[in-house]
Structure formats: structure tokens, C-alpha cells
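Novice: Coordinates only, no sequence provided:
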């Protein structure tokens, strides 16, 4: 192994973790601010035309959030399915059927 490679790799992973945390904080602040603003507008404006305008104006945000969340959820679902299939395969390799036991 090359000297210093592990420390460089660890530093890169720590940097990625920091950037990931910053991205989550930034996204959370943006979504929280938008949610709070829409809630205040709904509370202080009882007009349905304003409510419909806000709902239709935020459809793009809702679709974007759904698309951002859909990818990791789909990956996780596929990962769980593959792990279950692998577990069944490993278990089936070691199981002995009743007909083989009776012959011996």
C-alpha cells in the first residue's frame, strides 16, 4: 500500500461527509423557509384563489422533492430485494431435502 494513501482517503471521506451535511442543512433551510412562508400566507389570507395559486406555484417543488427522494428509495428497495434473494440462495444451498435423507 502506498504510504499516505489511507490518510488521504480518510481526509477525502471526511470532506465528503462535511459537504453532504452542508447540503442537507441548506436543503432543509430552503424547504423549511418555503413551508413556513406558505403556512403564514395560508393563515393570514383566507382567499381560495391565493391558496390555489400557492398550491399550483409549488407543484414544481413537490415534483422535484419527489424525484430527489425517489432515487435513493428505489435503490434501497432494490438492495433489500437482492439481499433477500441472496439469503434464500445461500440457505437453499445448505438445505437437504427429505428424499435425499431417506435414501441414506
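Specialist: That came through fine. Keep in mind it's a predicted model, so treat the numbers as computed, not measured.
Novice: can we go C-alpha only for contacts and neighbour counts from here?
Specialist: OK.
Novice: tell me which element residue 7 falls in.
Specialist: Remark: residue 7 resides in helix 5-44, with elements defined by DSSP states H and E.
Novice: Give me the buried positions along that helix.
Specialist: By neighbour count on 16 or more other Cα atoms under 10 Å, the buried set for helix 5-44 is empty.
Novice: Skip ahead from it and say which helix or strand is next.
Specialist: Following helix 5-44 in sequence, per DSSP H and E, is helix 48-57.
Novice: Run the angle between the helix or strand following that next one and helix 5-44 for me.
Specialist: Following helix 48-57 in sequence order, the next helix or strand is helix 59-94 (DSSP H and E). Helix 59-94 and helix 5-44 are oriented at 130 degrees to each other (axes from the mean of the first three to the mean of the last three Cα atoms, to 10 degrees).
Novice: next up, a second structure to put side by side with the first:
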């Protein structure tokens, strides 16, 4: 049950950010905790979230985006797709740390 809840929460979060950032989520509806992901669209959504996080001074939006972006980076990395461009080396290191922390908590 927890995997299913996490899958639904992540898909719904992706839908919200898809609407906020104006790009398709690329994520299909979960079935038994598993979703089909179109990584071209999902990568565009993730890139939009990273960009907005990096350029926004809205603390709440940044806070809401943090877990979504970190989880997205794990999924993209595990699927062998290129990660979104980061706005500088310091941001790349910070996101790598967040990604790795989330990866340890996510089943393979």
C-alpha cells in the first residue's frame, strides 16, 4: 500500500507542476504502484521545475518543488536518460546530493 500511495502522490504532484509550468508531465496513471513514463516529456517537466526553482524567489514554490525535483532526478538517472541542465556547478552538486538522498529511500 505505501508504494501505491507514493506513486499516486508523485503522479498528482507531477500533474500540478505540469499545469503550473505549462508542460506535459509525461507520466501515465499508476497501476499497482507502477507508471509508464515518457522521458522526453517528463524530462521537459523536470527541466522546467529545475529552472523555476533556480530563478524563483518564491520560497514556498521552491519548497514544494524540492522533493519533486529530487525524485524526478532519481527516476531520470535510473532510466539512463540525461538529467536536466543545471544552472552552475554549485547547483549541480546540491541537486546531486538531494538526488542521492532520495535514491537511498526509493526501491530499485
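Specialist: Noted; the coordinates are in hand. Computed from a predicted structure; not experimentally measured.
Novice: Give me the TM-score for these two chains.
Specialist: With the length set by TM-score structural alignment, normalised by the length of structure 1, the two chains reach a TM-score of 0.30; 44 aligned residues with a Cα RMSD of 2.9 Å.
Novice: and residue 93 of structure 2, how many neighbours?
Specialist: 12 (other Cα atoms under 10 Å).
Novice: sorry, back to before: could you check the angle the helix holding residue 7 of structure 1 makes with helix 48-57?
Specialist: With the same axes, to 10 degrees defining the directions, helix 5-44 of structure 1 sits at 160 degrees from helix 48-57.
Novice: Tell me how far helix 5-44 of structure 1 lies from the chain's centre.
Specialist: Distance of helix 5-44 of structure 1 from the chain centroid (Cα atoms, centre = their mean, to the nearest Å) equals 14 Å.
Novice: for the helix or strand harbouring residue 67 of structure 2, which positions count as buried?
Specialist: Following DSSP H and E, one finds residue 67 of structure 2 within helix 59-78. Using 16+ other Cα under 10 Å as the test for burial, helix 59-78 of structure 2 gives 62, 65-76.
Novice: Quick one: name whatever helix or strand follows that helix.
Specialist: Proceeding N to C from helix 59-78 of structure 2, the next assigned helix or strand is helix 89-105, under DSSP H and E.
Novice: ok, and what's touching that next one?
Specialist: If you take Cα atoms under 8 Å, 6 or more residues apart in numbering as the criterion, helix 89-105 of structure 2 is touched by 70-71, 73-74, 86.
Novice: would you turn the residues you listed into TSV with distance to residue 15 of structure 2?
Specialist: Output for the contacts of helix 89-105 of structure 2, formatted as TSV (distance: Cα to Cα, whole Å):
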residue	distance to residue 15 of structure 2
70	16
71	15
73	17
74	18
86	22
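Novice: Tell me the one of the residues you listed nearest residue 3 of structure 2?
Specialist: Checking the contacts of helix 89-105 of structure 2 against residue 3 of structure 2 by Cα to Cα gives residue 71 as the nearest, at 13.8 Å.
Novice: Excluding chain neighbours, what is closest to that closest one?
Specialist: Counting by Cα to Cα, 6 or more residues apart in numbering, the nearest residue to residue 71 of structure 2 once its immediate chain neighbours are dropped is residue 102, at 6.2 Å.
Novice: same deal with residue 21 of structure 2?
Specialist: residue 48 (6.5 Å).
Novice: What strand or helix carries that neighbour?
Specialist: helix 39-55.
Novice: which residue is nearest the centroid of structure 1?
Specialist: residue 72 (3.8 Å; Cα atoms, centre = their mean).
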